[in-house]
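Trainee: Prediction below, plus the sequence it came from.
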Amino acid sequence: MNTDGKKIIPPETLLEAYSQGIFPMSESRDDGTVGWYSAQQRGIIPMDRFKVSSNVERIIRQSRFKCKVNTRFRDVVTECANRKTTWISELIIDSFEVLYLAGYAHSVEMYNAKGKLAGGLYGVSLGAAFFGESMFKNEKEADKVALWHCHQILEKNGFELWDTQFYTDHLAQFGCTEISADEYQKRLDSAMEKMNKEFKI
């Protein structure tokens, strides 16, 4: 599908994939295609197990960063892609921007005292599920503060499933755990039965 001359993955294709626990990844920033993936062991962050370090809690108390939602979505995704190796291609950036404009993709943004983007994350919401995609930081701990704010948003608005796709040691510090594909499917099916939850502060 093309929008203003750009090739994109149709929003309905992306939403159908996410509703089945499938997500796209490219091989590199310049890759013009995507592969579709799932996982036999799925990473999730249970809402009641989320945690951050005492240092991050202190930064939050100090209000070092200001949180905004959905004001610079493309910038956040582009920052997430700005690394030596990435699965976030221009095709994914353009496709998810269309999904954002349709109200299904979201960014959590951290701003420093000078109003500059210090960190953030983005993901997709569908039903009562949030599918976390990637996060970045330009300042120390800004990505972790963004994750804390994301948890606050998900809890406040009644989300039930926080999908991280894969389990990593890095995500484990926030309460990420691994569940089987069968267990994940049960939780996903339950979340998909719910009305679309709002993603707002």
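Mentor: Arrived safely, thanks for sending.
Trainee: all contacts plus neighbour counts: C-alpha atoms, from now on.
Mentor: OK.
Trainee: ok, Cys67 to Val76 distance?
Mentor: As judged by CA to CA, to the nearest Å, Cys67 and Val76 stand 13 Å apart.
Trainee: actually Val145, sorry about that
Mentor: From Val145 to Val76 the distance is 15 Å (CA to CA).
Trainee: which residue sits closest to Phe50 in space, ignoring its chain neighbours?
Mentor: Using CA to CA, 6 or more residues apart in numbering and skipping the chain neighbours, the partner closest in space to Phe50 is Gly175 (4.8 Å).
Trainee: Take this one as well and set it beside the first:
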Amino acid sequence: MIPWIDEDNPVFPPVEQALKDPDGLLCAGGNLRPTTLLQAYSHGIFPWYSDGQPLLWWSPDPRMVLTPQTLHVSRSMKRFLRKMQWTVTADKAFPQVIEACSAIPRDDQDGTWITEEMMQAYINLYYLGFTHSIEVWDEKGKLIGGLYGVAMGRVFFGESMFSFETNASKTALVSLMNSGCYDLVDCQMHTAHLETMGGQIQPRSVFLIAMQTLIKRPTSSLVTGVESFYEK
């Protein structure tokens, strides 16, 4: 059994109480208000549930993370980036990015966990300056890829990415990692794709120590960071 937290005054239990099976399930209930979400992320907790389920909160152990130092970009991807005619931006189309992430089919999922309620919650955080997006546009100005997540200090908590063209989501991720804004990207759970990009597994305790230090450090503008990367 997992505890239920109060809807009006949610207090999260220690992450060490999260279940082993399913990995990381910590509690249910609460709400998706900005203060609640920021409290959760600052303790290594994130919401993940589907329509028809209660609001569920997770903190898996171990954790997959990515850093600028561990990022792996293949030779073919480097050649692609040098020659590509796409445009990469940041924070230009956050609502469109999260909507695309919710709509794209995924082999390991039946439906989407990015519900209407979740979308609105993260859009609210965007207008408060705590969520950010990377957008990839083709030569005709069509949105073909991107990602979004929550940012606190020098940590980016990655939520989802999408791609309508080969290499579009990889381009978004490489742009994020080379923006100079973040020292740690929380990928939450292991995927083979992220592992090929340099994602590494860490014990939750190690992740939390690094995360809680880095969220207190100031960062710079993601928009400026992405623009600077492509001006080089």
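Mentor: Done, it's in. Nothing here was measured: the structure is a model prediction, and the numbers come from that model.
Trainee: So after superposing, what's the score?
Mentor: Here the TM-score for the pair of chains, by TM-score structural alignment, normalised by the length of the first structure, is 0.88; 190 aligned residues with a CA RMSD of 1.7 Å.
Trainee: check contacts around the residue nearest the centre of the second structure.
Mentor: The structure's the second structure has its C-alpha centroid closest to Gly158; by CA atoms, centre = their mean the separation is 1.2 Å. By CA atoms under 8 Å, 6 or more residues apart in numbering, the contact set of Gly158 of the second structure is Leu147, Tyr148, Gly149, Val150, Val185, Asp186, Cys187, Gln188.
Trainee: at 10 Å what do you get?
Mentor: 65-66, 131-133, 147-151, 173, 185-188 (CA atoms under 10 Å, 6 or more residues apart in numbering).
Trainee: Go through those and flag which are in helices.
Mentor: Leu173 (DSSP state H).
Trainee: closest to Tyr122 of the second structure among the contacts of Gly158 of the second structure?
Mentor: Thr131 (6.7 Å; CA to CA).
Trainee: Alignment lookup: that closest one to the first structure.
Mentor: Correspondence of Thr131 of the second structure to the first structure, assessed by TM-score structural alignment: Ala105.
Trainee: What is the burial count for its match?
Mentor: 23 (other CA atoms under 10 Å).
Trainee: could you measure it against Trp36 of the first structure, distance?
Mentor: 18 Å.
Trainee: my guess is the match of Thr131 of the second structure meets Phe130, correct?
Mentor: Yes. The pair Ala105 of the first structure / Phe130 is scored as a contact, 9.3 Å apart, by CA atoms under 10 Å.
Trainee: Are there residues contacting both of these two? Which ones?
Mentor: With CA under 10 Å, 6+ apart as the test, Ala105 of the first structure and Phe130 both reach Tyr122, Gly123, Val124, Phe199.
Trainee: Just the buried positions in stretch 115-131 of the second structure, please.
Mentor: Neighbour counts using 16 or more other CA atoms under 10 Å place Thr115, Met118, Met119, Gln120, Ala121, Tyr122, Ile123, Asn124, Leu125, Tyr126, Phe130, Thr131 of stretch 115-131 of the second structure among the buried residues.
Trainee: Residues touching it, excluding its own?
Mentor: 31-35, 37-38, 47-51, 55, 91, 94-95, 98-99, 101-102, 113-114, 132-133, 148-153, 156-159.
Trainee: For the first structure, which segments count as helices?
Mentor: 11-19, 54-61, 73-81, 90-101, 142-156, 169-172, 181-192.
Trainee: Output the contacting helices and strands for the last one.
Mentor: In this structure, helix 181-192 of the first structure makes packing contacts with helix 11-19, strand 41-44, strand 117-126, strand 129-137, strand 161-165, judged by 3 or more CA pairs under 10 Å, 6 or more residues apart in numbering; DSSP states H and E.
Trainee: Compare these and report which one is nearest to Ile60 of the first structure.
Mentor: Here strand 117-126 is closest among these (CA to CA), at 13.6 Å.
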